[in-house]
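Undergrad: what's the 3D shape of this:
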Amino acid sequence: MNAPRHPLKRRSRRRSRFTPARLGVYAFLLTSALFFLLPLYVMLVTSVKPMTEIRLGNILSLPMHFTLDAWRVAWQSACTGLDCQGIQVGFWNSVRIVVPSTVLSILVGAVNGYALSFWKPRGASTLFAILLMGAFIPVQVMVYPLVRVLATVHLFSSLPGIVVIHTIFGMPVMTLLFRNYYAALPHELFQAARVDGGGFWRIFLQLMVPMSTPIIVVAIIMQVTGIWNDFVLGLVFAGTKNLPMTVQLNNIINTTTGERLYNVNMAATILTSMVPLVIYFVSGRWFVRGIASGAVKG
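TA: Prediction:
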C-alpha cells in the first residue's frame, strides 16, 4: 500500500509551477496583448465620445457622455470629397469586389493545384516555379503593365477589371496552398478513381472538392481579408464608382472642412476593419485546423 504524500511536498510542487521562465512568458504575452489592444481601445473610446471631451486630451479616459452619433455620421453622412453619403458606399463596393474575386481566385487556384499534384502535365514543375515567383513580385512593379492591358480590353476603371486583377494576384498563393494540400493526400485515392473511369473534372468535383473543406476555409479567410484590406489595387483599377472601403476611409479622413472630427474618423476606421476582425475571431479555429491539415505541407 502506497504511503500518502506529504502536504508540504504538494505545496512545493504547486509553487514550482511559477518558475521564472513561466513568469517571463506570461509577462511577454501580457505586454504583447496590451501593445496590440491599446490602439483598439483608444479607437473605441474615442469613437463614442463627443468632440467636447476629445478636446480635453485624455485619450485613455472612458467617455463621460456615451454617444453613437459619430458612428451614424461615419456610416451615413461622412464626406468623401464632394460625396457625403458616408462609408456605406465603400462597404457595398467592397462586398461586390470581394465576393467574385474570392470565388474566382479560389476556383482557379484549386484547379491549378489539383492539376499540378495529380495530373502533372509536361512542364508542371516549371509552371509551378513561375507561379511561385509571381507570389513574391511586388504589386507596384506590375501596376503600369496591367493598366495598359486592361485599358486595351476596355476593363480599366470597372468592377470586372478590379475582379480580374484580384484573381490574377491571388492565383499564385492559392495555387501554392491547394497544390501542397493535395500533395499530402494519399495518391491511391486518385489512382482508384482513375481505375473506375473518372476523368479530370469528375475526380476533381466528386472526390477532391469534398475533401478540400479545411483548405477552402483557409483560402477564403486569406482572400477575403487580403482583398478587403487592399488599397493600392482598388485605388488604381476600381474606378471612381467602385472605390473600396479602404479608399473611402482615406477620403473621409483627408476630407476636412473646419474642425477635424476625430470621433467620426475612429468610427469609420473601426467600421472598415470590422469584417476582417469578425472573420478572424469567428473562424480562427478553422483557420488553424486548415493549416494543420496540410495547407503548408509538401
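
Undergrad: CA atoms for contacts and neighbours, from now on please.
TA: Fine.

Undergrad: Residue 279 contacts residue 221, doesn't it?
TA: Yes: contact criterion C-alpha atoms under 8 Å: residue 279 and residue 221 qualify, at 7.0 Å.

Undergrad: got the contact list for residue 71?
TA: With contacts defined as C-alpha atoms under 8 Å, 6 or more residues apart in numbering, residue 71 is in contact with 47, 48, 264, 267, 268.

Undergrad: Now residue 216. Nearest residue, chain neighbours left out?
TA: residue 106 (7.6 Å; C-alpha to C-alpha, 6 or more residues apart in numbering).

Undergrad: Could you check which helix or strand contains that neighbour?
TA: With secondary structure defined by DSSP states H and E, residue 106 is part of helix 88-114.

Undergrad: which is the next helix or strand following that helix?
TA: Helix 88-114 is succeeded, C-terminally, by helix 124-134 (DSSP H and E).

Undergrad: For the next helix or strand after that next one, buried residues please.
TA: Proceeding N to C from helix 124-134, the next assigned helix or strand is helix 139-152, under DSSP H and E. Of all the residues in helix 139-152, those buried under the rule 16 or more other C-alpha atoms under 10 Å are 147, 150.

Undergrad: buried sites along the next helix or strand after helix 139-152?
TA: Remark: after helix 139-152, the chain's next helix or strand is helix 159-183, criterion DSSP H and E. For helix 159-183, a neighbour-count test (16+ other C-alpha under 10 Å) marks 159-167, 169-183 as buried.

Undergrad: Now do helix 159-183 and helix 88-114, the angle between them.
TA: 40 degrees (axes from the mean of the first three to the mean of the last three C-alpha atoms, to 10 degrees).

Undergrad: one more, for comparison:
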Amino acid sequence: KIPGKEEYVMDMELQFGVLQYVHNCVHKKLSVSFRLVPRAHKLSPTPSVFPFILLSDNSVGLETKKISGFFSKNVNVPFSLRILLAQNCDNWENALKKRGKKVEEKAGFLIECCLYHGSIELCKKRSGLSETGAFMETVRLMDVSSLPLTSRLCFTLWGYSNAKKAQASRLAMEVDLGQVDGFVPLGWTNFNLFEFDGRLRSGSHTLRLWPDEACNPLGAPTQNLDRSSPNFTIIIPAASHPIYFECPSFIAGKNVYNKKVKKDEADEWAKAKSIGRPADTPSPRGERGGIGQR
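TA: Sure, this is the predicted structure:
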C-alpha cells in the first residue's frame, strides 16, 4: 500500500520505478516506503461507484437472489472508470524529435478521454497527466441513465515535451492538443460501453492503440492486434448486479429490477459507509445492503 493513499500495488511483476509516487520521492530525494497489507484486505481491484443497494425481500416484493440486474435508465450515477498504466511507449521521445519537438526533462504523457454517440460529443473531455505512464486516474463522466446504447469511449494518448504547457492544456480541455506546440499523438482507440447483449461493460480491459493519430470517434471499436503497440489498462467498477440497456431482445428471460433507487436508500448506504458498517450488515431499519462502495 502506498502510504497516505488508497492505492495498492497488486502486480508483483510491476516495476516500481514507473509509479508516480516513487518518481516523486526520487525527484525530491525522499525515502521510498510501502506498507504490507494482506491481499484479502483489498479484494476488489477498484471500488464500486454505485451508491444504490438492493432492498430487503419485503420492500422489493421478490427474492433478491432472483434479480438479474438493473435497467441503465434507472441508474442515476455518473459512469466512471480508472485509467491505470500505459505501456510500450518507449519510442515516444523519438516521435517528438521527428516532429522537431525539443524533449525536456519533465516530459511525459497525457491521456484524453471522452464519450461519443456517433460524431456527437456527449460530455466534456477528461484527461490525466503522468511523467512515467502510471496514471492511476479516476474519470467520472455522464450519468449511466443518459448513456445511449451505441455510446463509446474514445481515448487518445499524447506525448508532451513541456510539463507547464501540458498542465495548462489539461485545464482548458476545449483546446485541440494537435495544434499545441510540444504535443504528439501516440495512438487512439475506441471502446463500446455496452456489450452485444445490452449489458454495461465492467472489469479490467487492456486497450491497444492505433498508433500516431489522435481521437477518431467514427473509427471502429476494435483493438490493434499488434502486441507491441502502445497500450493502457482501464478498470470499470461493477455494480452489485449487471446493468442492462432496456430493450425487449436484451432482457428476454431476465428478471430485471425496474425501479429507481430512492434517495433515502442511497443516503442510508452513505451513512453506513461513514460509520464503517459493512455492506451486508443489517441497517437500523432492518434492510440489508448489496455490494457497492465508492
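
Undergrad: Overlay them and tell me the TM-score.
TA: The TM-score (TM-score structural alignment, normalised by the length of structure 2) is 0.22; 104 aligned residues with a C-alpha RMSD of 6.0 Å.

Undergrad: Name the nearest residue to residue 78 of structure 2, ignoring sequence neighbours.
TA: Per C-alpha to C-alpha, 6+ apart, closest to residue 78 of structure 2 is residue 143, 3.9 Å.

Undergrad: Next, count neighbours for that neighbour.
TA: By the criterion of other C-alpha atoms under 10 Å, residue 143 of structure 2 has 16 neighbours.

Undergrad: any idea how far residue 95 of structure 2 is from it?
TA: 37 Å (C-alpha to C-alpha, to the nearest Å).

Undergrad: Also residue 203 of structure 2?
TA: Going from residue 203 of structure 2 to residue 95 of structure 2 by C-alpha to C-alpha gives 32 Å.

Undergrad: okay, those two: which has more neighbours?
TA: residue 95 (17 against 13).

Undergrad: what's the helix or strand for the residue lying closest to the more buried one once chain neighbours are set aside?
TA: Using C-alpha to C-alpha, 6+ apart and skipping the chain neighbours, the partner closest in space to residue 95 of structure 2 is residue 184 (7.2 Å). For residue 184 of structure 2, the host element (DSSP H and E) is strand 183-192.

Undergrad: ok, longest helix in structure 2?
TA: In terms of residue count, the longest helix belonging to structure 2 (DSSP state H) is helix 263-274.

Undergrad: Next, the buried residues of that one.
TA: Buried residues in helix 263-274 of structure 2 (16+ other C-alpha under 10 Å): 265, 268, 269, 270, 272.

Undergrad: circling back to that earlier point, wait, the residue nearest to residue 216 of structure 1 touches residue 171, no?
TA: Yes: assessed by C-alpha under 8 Å, residue 106 of structure 1 is found in contact with residue 171 at 7.5 Å.

Undergrad: how many other residues sit next to residue 27 of structure 2?
TA: By other C-alpha under 10 Å, 9 other residues sit near residue 27 of structure 2.

Undergrad: same check, this time on residue 104 of structure 1
TA: Counted with other C-alpha under 10 Å, the neighbours of residue 104 of structure 1 add up to 18.

Undergrad: Same check on residue 263 of structure 1?
TA: Around residue 263 of structure 1 there are 25 other residues, counting by other C-alpha under 10 Å.

Undergrad: circling back to that earlier point, looking at residue 279 and residue 221 of structure 1, which has the bigger crowd around it?
TA: Higher neighbour count among residue 279 of structure 1 and residue 221: residue 221, with 19 against 16, using other C-alpha under 10 Å.

Undergrad: following the strand holding residue 184 of structure 2, which helix or strand comes up?
TA: Counting by DSSP H and E, the element after strand 183-192 of structure 2 in chain order, helix or strand, is strand 203-208.

Undergrad: mind listing what's buried in that following strand?
TA: 204, 207, 208.

Undergrad: same question, stretch 88-98 of structure 1
TA: Of the residues in stretch 88-98 of structure 1, 88, 89, 90, 91, 93, 94, 95, 96, 97, 98 count as buried by neighbour count, 16+ other C-alpha under 10 Å.

Undergrad: Relative to residue 46 of structure 1, how far out is the first one?
TA: According to C-alpha to C-alpha, residue 88 of structure 1 stands 20 Å off from residue 46 of structure 1.

Undergrad: go on, the second one?
TA: Here residue 89 of structure 1 is placed at a distance of 23 Å from residue 46 of structure 1 (C-alpha to C-alpha).

Undergrad: Residue 232 of structure 2 and residue 86 touch, don't they?
TA: Yes: counting by C-alpha under 8 Å, residue 232 of structure 2 does reach residue 86; the two are 4.1 Å apart.

Undergrad: quick one: which of these two has more around it?
TA: More crowded of residue 232 of structure 2 and residue 86, by other C-alpha under 10 Å: residue 86, with 24 against 21.

Undergrad: The closest residue to residue 264 of structure 1 other than its chain neighbours: neighbour count?
TA: Among residues not flanking residue 264 of structure 1 along the chain, residue 70 sits closest, at 4.6 Å (C-alpha to C-alpha, 6+ apart). Neighbour count of residue 70 of structure 1, defined by other C-alpha under 10 Å: 25.
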